[in-house]
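J.: Here you go, sequence then predicted model.
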Amino acid sequence: MSYAFPDSDPRPPHRPRRGPLTVAVAASVAAALAGWLVWQAVADSGEGGTPGAAPSSQQRPSTGAGASASPAPSDQGTPDESADEDKNDDKATGTTSSAPAATGPLKGKVVVIDPGHNPGNFRHTAEINRLVDIGTNRKACDTTGTSTNSGYTEARFTLDVSRRLRTLLEKQGATVRFTQDGDRAWGPCVDERARIGNKAHADAVVSVHADGSAAGNRGFHVILPGSVKAGIADTRAIVGPSRELGERIAGNFVRATGSAPSNYVGNGTGLVVRRDLGGLNLSTVPKVFIECGNMRDSKDAALLTSGAWRQKAAQGISEGIVSFLRG
């Protein structure tokens, strides 16, 4: 997801919270800062790219609301150097859905996971380029997503992380639903992705992505819905809980993966507010996007193509969701 947009908001001051919630958020933020300091001490931050600028041949607008495609890859992608590890990890974690656990801290909770894009989108350009209403304007139904320089696709990445995430959440007792599981030829459109979470009365929705920014731009960020009241979009009721969900995920993602918050958006917070994404604008339940890293940076790509790291990413997102739902 490239960043050339006017809709990012500076991080607003937190409103006072009470009781256990205050303690939980403080712990999350403290842990995130500690994790970031550790990362700074042991890893190359990859500074030096132009913030927000993607290479001209790969630049694309916002994921989930009309990103232009990188060159069309095969639906399976070209495995990176970690292909053997991918196979072993996929066998270990499994990619099929299992019944929710009979008991667990998330029993009775519904989580919708939205794996960004679809491996078949590039074969259906007419369908995914169709414009849909996102409240503030009309945008493309969906996009192909990005890929690493060696061809590992974002759509493949998002499905893998999402399936690992489902397994972890179901072990906690949650009912987990997907917007797509590689089981349809293309899509769904961004408006349908939002409706799936709404109709499920989800307690939390997370859309999983990876970015396609310039080399040198590194790190993860969580995208939060801005306050929108336009046309069919009204996010005012979900802005607060969505921020809480995003903060919990960001703090736990740092701890689980060792990755730092983005060095090119979010001013080091790992949090970005946007009003131009249909998947957020049309949601009526708490929802965030997470960009797990930048596929166009070689150092981030080495992480994103590692099955072991993707398991850590799923763990961090899962722990954030559990923390949010348990309050």
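T.: Right, received. Where do you want to start?
J.: alpha carbons only for contacts and neighbour counts from here, please
T.: Noted.
J.: What segments of the protein are strands?
T.: Secondary structure of the chain (DSSP state E): strands at 110-115, 131-133, 138-140, 175-178, 204-211, 221-225, 229-230, 233-234, 271-274, 287-294.
J.: Quick check: which helices or strands does the fifth one pack against?
T.: When you say that, I think you mean strand 204-211. strand 110-115, helix 154-171, strand 287-294 (3 or more CA pairs under 8 Å, 6 or more residues apart in numbering; DSSP states H and E).
J.: Okay, angle between that strand and strand 287-294 too, please.
T.: Angle between the axes of strand 204-211 and strand 287-294 is 30 degrees (criterion: axes from the mean of the first three to the mean of the last three CA atoms, to 10 degrees).
J.: what distance separates strand 204-211 from the middle of the whole chain?
T.: Its chain's average C-alpha position is 2 Å from that of strand 204-211, according to CA atoms, centre = their mean, to the nearest Å.
J.: And the last one, by the same measure?
T.: Strand 287-294 sits 3 Å away from the centroid of its parent chain (CA atoms, centre = their mean).
J.: got it, and stretch 108-115?
T.: The chain centre lies 13 Å from the centre of stretch 108-115; the measure is CA atoms, centre = their mean.
J.: So which residue is dead centre in the protein?
T.: Ile290 (2.4 Å; CA atoms, centre = their mean).
J.: how far away is that residue from Arg177?
T.: From Ile290 over to Arg177 the distance is 17 Å, taken as CA to CA, to the nearest Å.
J.: Make CSV from the strands of the chain and add distance to Gly104 to it.
T.: As requested, these are arranged in CSV below (distance: least, CA to CA, whole Å):
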stretch, distance to Gly104
strand 110-115, 13
strand 131-133, 39
strand 138-140, 39
strand 175-178, 11
strand 204-211, 17
strand 221-225, 27
strand 229-230, 37
strand 233-234, 33
strand 271-274, 29
strand 287-294, 22
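J.: and the comparison structure, right after this:
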Amino acid sequence: MSYTGPDFDPPQQRRPRRGPLTVALAALVPGALLGWLVYEAVGGGPDGKDRTASPAPVPRSATVSPATPAASPGDDAKASASPSARPGGTGPLKGKVVVVDPGHNPGNFRHTAEINRQVDIGTNRKECDTTGTSTNDGYTEAEFTLDVAHRLRTLLERQGATVKLTRDGDSPAWGPCVDERARIGNTARADAAISIHADGSADGNRGFHVILPGSVHAGAADTRPIVGPSHDLGVRIAGNFLRETGEPPSNYLGDGTGFVTRTDLGGLNLSTVPKVFIECGNMRDSKDAALLTSGAWRQRAAQGISEGIVSFLRES
């Protein structure tokens, strides 16, 4: 997802640019480890490292200030969402529902008229979806997000969660639209939802950031009930993502906090369940692109996101 153009809210309670997320986590994690009970092992994927236990979550009391398209179905396929859902097994998250939203769709490149259709996001109207970005070598954001989503689904299912994807390998040729992506999470009554993305900024801009929903009460949108729990979810995901991947907080958004609050994203505005976006890195930066195209790194990214979600759900 690119940040050229759209407005977004500045991070709340800005911190200095010395990477406060990193400093805060360095102080919090050792203490949290002492009180954390090792729970059911979470294994790595085919390209990732095996883990025998999940690291400690960021404590709920922690205060981190938020401040080559793949083959797709036939071009005539309707873009109605057909989310993939598989029931969870036994484990600490049995009974919990997580919706994972892999950003964009490989077919969007061939369906610009359809994805440019305006939809209501509460505050205003925006395009149904966008093409997303890609690395300079042509590895698309849509391909990246689906790969991480599959890895994340496997990890969460091993914890007993039921995981639903807003799109999967058998999805329609384009979309779904951002309003439909939000509805999938709402209809599922998800306990947590996350939209996975990678940015398309300038070379030299690197790092991850988590996008939190701002307070919106307009039209069909009312995020007020989910702002608090979404913030909690975002803090936990950011902390675990940082520890697992070593990817620094963004050096070009969020003043080094790793958080951005926005009120112009339909996927957040229309959500009635706790939800955040994560931009895992910048596909246009050479250093980040080398990570994003690595299967082993994508496994660590999924691991970090999973641990953040598990931490949130075990405390909720």
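T.: Yes, it's here. Since the structure is predicted, the reported quantities are computational estimates derived from the model, not experimental observations.
J.: before we move on, back to that, who wins for proximity to Asp9 of the first structure among the helices and strands packed on strand 204-211 of the first structure?
T.: strand 287-294 (15.0 Å; CA to CA).
J.: Could you tell me where the closest one falls in the second structure?
T.: Counting by TM-score structural alignment, strand 287-294 of the first structure falls onto residues 275-282 of the second structure.
J.: pretty sure the residue nearest to the centre of the first structure is touching Val222, no?
T.: Yes. Assessed by CA atoms under 8 Å, Ile290 of the first structure is found in contact with Val222 at 4.4 Å.
J.: among the helices and strands packed on strand 204-211 of the first structure, which is nearest Thr235 of the first structure?
T.: strand 287-294 (10.1 Å).
J.: mean deviation of the closest one from the second structure?
T.: By mean CA distance after the TM-score superposition for the first structure, the fitted strand 287-294 of the first structure averages 0.2 Å away from its aligned residues in the second structure.
J.: Next, count neighbours for the equivalent of Lys139 of the first structure over in the second structure.
T.: Here Lys139 of the first structure is matched to Lys126 in the second structure, going by TM-score structural alignment. When neighbours are counted by other CA atoms under 10 Å, Lys126 of the second structure registers 19.
J.: Give me the number of neighbouring residues for the residue nearest to Lys126 of the second structure when sequence neighbours are not counted.
T.: Distance criterion CA to CA, 6 or more residues apart in numbering; nearest residue to Lys126 of the second structure, sequence neighbours excluded, is Gln118 at 5.0 Å. Residues lying near Gln118 of the second structure (other CA under 10 Å) number 14.
J.: so how far is Val98 of the second structure from Gln118 of the second structure?
T.: Taken as CA to CA, the span from Gln118 of the second structure to Val98 of the second structure is 28 Å.
J.: any idea how far Thr179 of the first structure is from Lys109 of the first structure?
T.: Taking CA to CA, one finds Lys109 of the first structure at 17 Å from Thr179 of the first structure.
J.: before we move on, what about Gly135 of the first structure?
T.: On the measure of CA to CA, Gly135 of the first structure and Thr179 of the first structure end up 20 Å apart.
J.: Go through the strands of the first structure and name the closest to Arg156 of the first structure.
T.: So among the strands of the first structure, strand 110-115 is nearest, using CA to CA, at 9.1 Å.
J.: Quick one: the helices in the stretch 51-200 of the first structure, in order.
T.: With DSSP state H, counting those that start in this stretch as the criterion, the stretch 51-200 of the first structure has helices at 83-93, 125-128, 154-171, 190-199.
J.: mean shift between the last one and the second structure?
T.: Plainly put, helix 190-199 of the first structure ends up 0.2 Å away from its match in the second structure on average once the two are laid over each other (mean CA distance after the TM-score superposition for the first structure).
J.: Give me the range in the second structure that that helix lines up against.
T.: Taking TM-score structural alignment, helix 190-199 of the first structure hits residues 178-187 over in the second structure.
J.: Show me what the lengthiest helix in the second structure is packed up against.
T.: For the second structure, the helix with the greatest residue count under DSSP state H is helix 295-315. Applying 3+ CA pairs under 8 Å, 6+ apart, one finds that helix 295-315 of the second structure contacts helix 141-158, helix 227-245, helix 286-292.
J.: That one: how far from the chain's middle?
T.: The answer for helix 295-315 of the second structure is 10 Å, by CA atoms, centre = their mean.
J.: can I assume Leu152 of the second structure is in contact with Ser306?
T.: Yes. With contacts counted by CA under 8 Å, Leu152 of the second structure reaches Ser306, the gap being 6.1 Å.
J.: Reformat the helices and strands packed on strand 204-211 of the first structure as TSV; add distance to Gly19 of the first structure.
T.: What follows is these, written out as TSV (distance: least, CA to CA, whole Å):
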stretch	distance to Gly19 of the first structure
strand 110-115	25
helix 154-171	26
strand 287-294	24
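J.: Please identify the most buried of those.
T.: strand 287-294 (a mean of 28; mean count of other CA atoms under 10 Å).
J.: Might you report the residue contacts of Leu245 of the first structure?
T.: Ala204, Pro286, Lys287, Val288, Gly320, Ile321, Phe324 (CA atoms under 8 Å, 6 or more residues apart in numbering).
J.: need the contact list for the first one.
T.: Spelled out, it's Ala204 of the first structure. Counted by CA under 8 Å, 6+ apart, Ala204 of the first structure has contacts Val110, Val111, Val112, Leu245, Val285, Pro286, Lys287, Ile321, Leu325.
J.: With that, I have no additional questions.
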